[in-house]
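*Asks:* using only what follows, build the 3D model:
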Amino acid sequence: MELRQLEYFVAVAEERSFTRAAERVHISQSGVSAQIRRLERELGAELFDRSARVATLTVAGKAALEHARAALAAAGATGRAVGEVTGLVRGRLSAGMVVGCTVTPLFEALAAFHRAHPGVEISLLEDGSDRLVEGVRTGALDLALAGTAALPEGLETLTVVSERLVAAVPADHALAGRPRTTLAELCAHPLVCMPPGTGVRTVFDRACAARGLEPAVTLQASAPDAVADLAARGLAVAVLSASMTEHHRDRLVTLPLDDVETPALLVLVWKSTSNPAVRELLAHARRAFAAPDAG
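*Replies:* So this is what the prediction gives:
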């Protein structure tokens, strides 16, 4: 008894026709008939009543149908189980990370995955958030950590950070004495920002456009620490998210932006049809980002 015989048997039973079953399994009708006859000889009973135009199950056929379906399902499950194990024993996993951002929990997740599955080759690409998300969409990347102003449509996401924007200035700046500021006040000064395509910049640009403001972005840097450092030296007012200024509190005063309510997001993105290696890495990532010292 072979699995293909059971497949053909189930196809004929469900289609109630040898002709339609042959079309379904993509072989000739004579081939289906021959394999069903062979199966019947092995079982010692006829499975179909062939006296009518419609193929109907005999009593023996009815008794065999559910077992045949179960055998095919078990064979499929076996193949999937082996495929998942194989995917975690050897293979490739491509991850992406937003440029200029050192995200320790992601590194912890990659390291834990590597220890558990050393046979899987890991690659890590640093790029702009827009290109990272597009890489996940096209399949060039399996998973990416990207900054964005809104959750990407059509992809699975895990929000790691959701923060409002702040302005950061040195203590002797004209804005430093205020408890908070607005976009209009901010745009009266030269600005240093992260480049277009990052989550923080996207939120900022959209907020300015919605109010008809044209900010004077005179300096750009990919790394948040570089943006903060340039601001601390008095070259321009920095636009960052709240946590990006934490390590510079001794040099910078942070001012919440009253009229920018949309948060900047840092999210893990992946496809819902991701392979077993991605699902395993995600399990490590969830634990790493949930750890008390993940921030």
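
*Asks:* drop to CA atoms for contacts and neighbour counts, all remaining ones
*Replies:* OK.

*Asks:* what strand or helix carries E280?
*Replies:* Here E280, judged by DSSP states H and E, is contained in helix 276-290.

*Asks:* check G147 too.
*Replies:* Secondary-structure assignment from DSSP H and E places G147 in strand 143-148.

*Asks:* for that strand, packing partners?
*Replies:* The contact analysis (3 or more CA pairs under 8 Å, 6 or more residues apart in numbering; DSSP states H and E) places strand 143-148 against strand 91-98, helix 129-138, helix 199-210, strand 264-270.

*Asks:* what's the closest of the ones you listed to H284?
*Replies:* strand 264-270 (12.4 Å; CA to CA).

*Asks:* what residues does that closest one touch?
*Replies:* 133, 136, 142-151, 155-165, 199-200, 203, 241 (CA atoms under 8 Å, 6 or more residues apart in numbering).

*Asks:* pull the distance from that strand to the chain's centre.
*Replies:* Distance, stretch centre to chain centre, for strand 264-270: 9 Å (CA atoms, centre = their mean, to the nearest Å).

*Asks:* and what of stretch 163-179?
*Replies:* From the chain centre to the centre of stretch 163-179 is a distance of 35 Å (CA atoms, centre = their mean).

*Asks:* which parts of the stretch 1-150 of the chain are helices?
*Replies:* Along the stretch 1-150 of the chain, counting by DSSP state H, counting those that start in this stretch, helices occupy 3-15, 18-25, 29-43, 59-89, 104-116, 129-138.

*Asks:* make JSON lines out of the ones you listed and add mean neighbour count and distance to T273.
*Replies:* Output for those, formatted as JSON lines (neighbours: other CA atoms under 10 Å; distance: least, CA to CA, whole Å):
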{"stretch": "helix 3-15", "mean neighbour count": "19", "distance to T273": "26"}
{"stretch": "helix 18-25", "mean neighbour count": "18", "distance to T273": "25"}
{"stretch": "helix 29-43", "mean neighbour count": "16", "distance to T273": "34"}
{"stretch": "helix 59-89", "mean neighbour count": "14", "distance to T273": "13"}
{"stretch": "helix 104-116", "mean neighbour count": "17", "distance to T273": "19"}
{"stretch": "helix 129-138", "mean neighbour count": "20", "distance to T273": "11"}
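
*Asks:* compare with the first, here's sequence two:
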Amino acid sequence: MSNLVRKLDLTSLRLFVAVCQERNIARAAEREAIAPSAVSRRIAEIEHVIGQPVIHRESRGISVTPIGEAVLRHAQEVLAGIERLEAELSRYASGAKGTLRIVGHMSSIVQFLPEDLAAFKRVYPDVDIQIDEQTSSQVLRSLLESDFDLGFCNRVPGMEQVESLPYRHDRLYLAVPSRHRLARMAVVRLSDFAGESLVGLGQDASLTQLLEREAARLGASLRAKIRVSSLDALCRMVHVGLGVAVVPQHSGELYVDTLDLALIPIEEEWALRESFIVFRQRGGLTAPAAALVDFLARR
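*Replies:* Below you'll find the model as predicted:
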């Protein structure tokens, strides 16, 4: 009886369990949509491997031998394990389980992704999510060169190399200390604050590049005396009076009640931005990534 793993196959075990449950070869064959002779042959093969009878064939059905009862118990455990494996694999295939690697720009991570991913996790609690924060240009480069599944970024040069879907819109506001001369204005334009001391993000941030492009169109140069790496730091620098800053609306609103800030909408077309979900190929997405893309598209 050595090497049972090699000699007993799952189909034979499944048919044997069916015979034991039905107590009749013909009924088991009908249930499993197979010829009774094929079922009998499978049972005979099990008995040959074990060297003992597992059933007694009787005029009105079968009875299970003591050794057959032992085989039945273990066969049911094996088949139940396979069913559990199948269920778990189906959860992976549907995106319900696995690891999702995301790279996103600062605005999406601060403003939108926390709530969206929390809602996604309520539906897919077994998906593990890893998030890396980078600038929009870096997001695109990382998506193409690394093993990230999805990216979130503003429109940047090179987006034609990947597939993309619209994600969210946001509007840019000017953040100023509450006693600043611009604080009482209903709206501002770039020309209103181009001469102010500016607190900015890093040189490669998409927001920085946008502001510099728009300033160049005006024939102005921005005075960014301080550069920081986060929207939190940006707002805090404004709070202590070190300058003014351009911030996404939702990011500024997180701090307006706790810091000495006034937020003023920038009334220009460039201040309304669109962010995108980017990926290499829709058909090549992992199951968790495809599940998130579909989830966000529905939202």
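
*Asks:* state the TM-score obtained for the two superposed chains.
*Replies:* Here the TM-score for the pair of chains, by TM-score structural alignment, normalised by the length of structure 1, is 0.58; 204 aligned residues with a CA RMSD of 3.2 Å.

*Asks:* before we move on, back to that, now the helices of the stretch 1-150 of structure 1 in CSV, with distance to V169 of structure 1?
*Replies:* As requested, the helices of the stretch 1-150 of structure 1 are exported to CSV (distance: least, CA to CA, whole Å):
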stretch, distance to V169 of structure 1
helix 3-15, 71
helix 18-25, 69
helix 29-43, 78
helix 59-89, 48
helix 104-116, 27
helix 129-138, 26
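
*Asks:* how far apart are the next helix or strand after the strand holding G147 of structure 1 and its match in structure 2?
*Replies:* Of the helices and strands lying after strand 143-148 of structure 1 in sequence (DSSP H and E), the nearest is strand 156-163. Mean deviation of strand 156-163 of structure 1 relative to structure 2 after superposition (mean CA distance after the TM-score superposition for structure 1): 2.6 Å.

*Asks:* which residues in structure 2 does strand 156-163 of structure 1 align to?
*Replies:* Here strand 156-163 of structure 1 aligns to structure 2 at residues 163-170, judged by TM-score structural alignment.

*Asks:* buried sites along the matching stretch?
*Replies:* 164, 166-168, 170 (16 or more other CA atoms under 10 Å).

*Asks:* could those be laid out in a markdown table, adding distance to L100 of structure 2?
*Replies:* Formatted as a markdown table, these follow (distance: CA to CA, whole Å):
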| residue | distance to L100 of structure 2 |
| --- | --- |
| S164 | 17 |
| P166 | 20 |
| Y167 | 18 |
| R168 | 20 |
| D170 | 25 |
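
*Asks:* so which of the residues you listed is the closest to L117 of structure 2?
*Replies:* Closest to L117 of structure 2, out of all of the buried residues of stretch 163-170 of structure 2 and judged by CA to CA, is Y167, at 13.2 Å.

*Asks:* identify the residues contacting that closest one.
*Replies:* Listed by CA under 8 Å, 6+ apart, the contact set of Y167 of structure 2 reads 274-277, 296.

*Asks:* looking at structure 1, which of the residues you listed hold up?
*Replies:* Mapping the contacts of Y167 of structure 2 onto structure 1 (both residues aligned by TM-score structural alignment, their matches' CA atoms under 8 Å) leaves 274-277 still in contact.

*Asks:* go ahead and confirm L100 of structure 2 touches G151.
*Replies:* No. Using CA atoms under 8 Å, L100 of structure 2 is not in contact with G151, being 11.0 Å away.

*Asks:* any chance of the kept ones among the contacts of Y167 of structure 2 in TSV, plus distance to A28 of structure 2 and neighbour count?
*Replies:* Below are the kept ones among the contacts of Y167 of structure 2 laid out as TSV (distance: CA to CA, whole Å; neighbours: other CA atoms under 10 Å):
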residue	distance to A28 of structure 2	neighbour count
E274	61	14
S275	59	21
F276	56	21
I277	52	20
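
*Asks:* check these and tell me the two furthest apart.
*Replies:* Of all pairs in these, the most separated under CA to CA is E274 and I277 at 10.4 Å.

*Asks:* still on that earlier bit, just curious, which of the buried residues of stretch 163-170 of structure 2 is nearest to R227 of structure 2?
*Replies:* D170 (21.9 Å).

*Asks:* chain neighbours aside, what residue packs nearest to that closest one?
*Replies:* Among residues not flanking D170 of structure 2 along the chain, R273 sits closest, at 5.4 Å (CA to CA, 6 or more residues apart in numbering).

*Asks:* translate that neighbour into the numbering of structure 1.
*Replies:* Using TM-score structural alignment, the equivalent of R273 of structure 2 in structure 1 is A264.

*Asks:* ditto for A28 of structure 2
*Replies:* Checking with TM-score structural alignment, A28 of structure 2 has no match.

*Asks:* any idea which helix or strand carries A28 of structure 2?
*Replies:* Going by DSSP H and E, A28 of structure 2 is in helix 25-31.

*Asks:* please name every helix or strand in contact with that helix.
*Replies:* helix 10-22, helix 36-50.

*Asks:* which residues sit against it?
*Replies:* 15, 18-19, 22, 35-36, 39-40, 61-62.

*Asks:* ok, back up a step: just the helices and strands packed on helix 25-31 of structure 2: most buried one?
*Replies:* Burial of the helices and strands packed on helix 25-31 of structure 2 is given as mean neighbour count (mean count of other CA atoms under 10 Å); helix 10-22 ranks first at a mean of 19.

*Asks:* so what touches it?
*Replies:* By CA under 8 Å, 6+ apart, helix 10-22 of structure 2 touches 25, 27-29, 31-32, 39, 42-43, 46, 62-64, 72, 75-76, 79.
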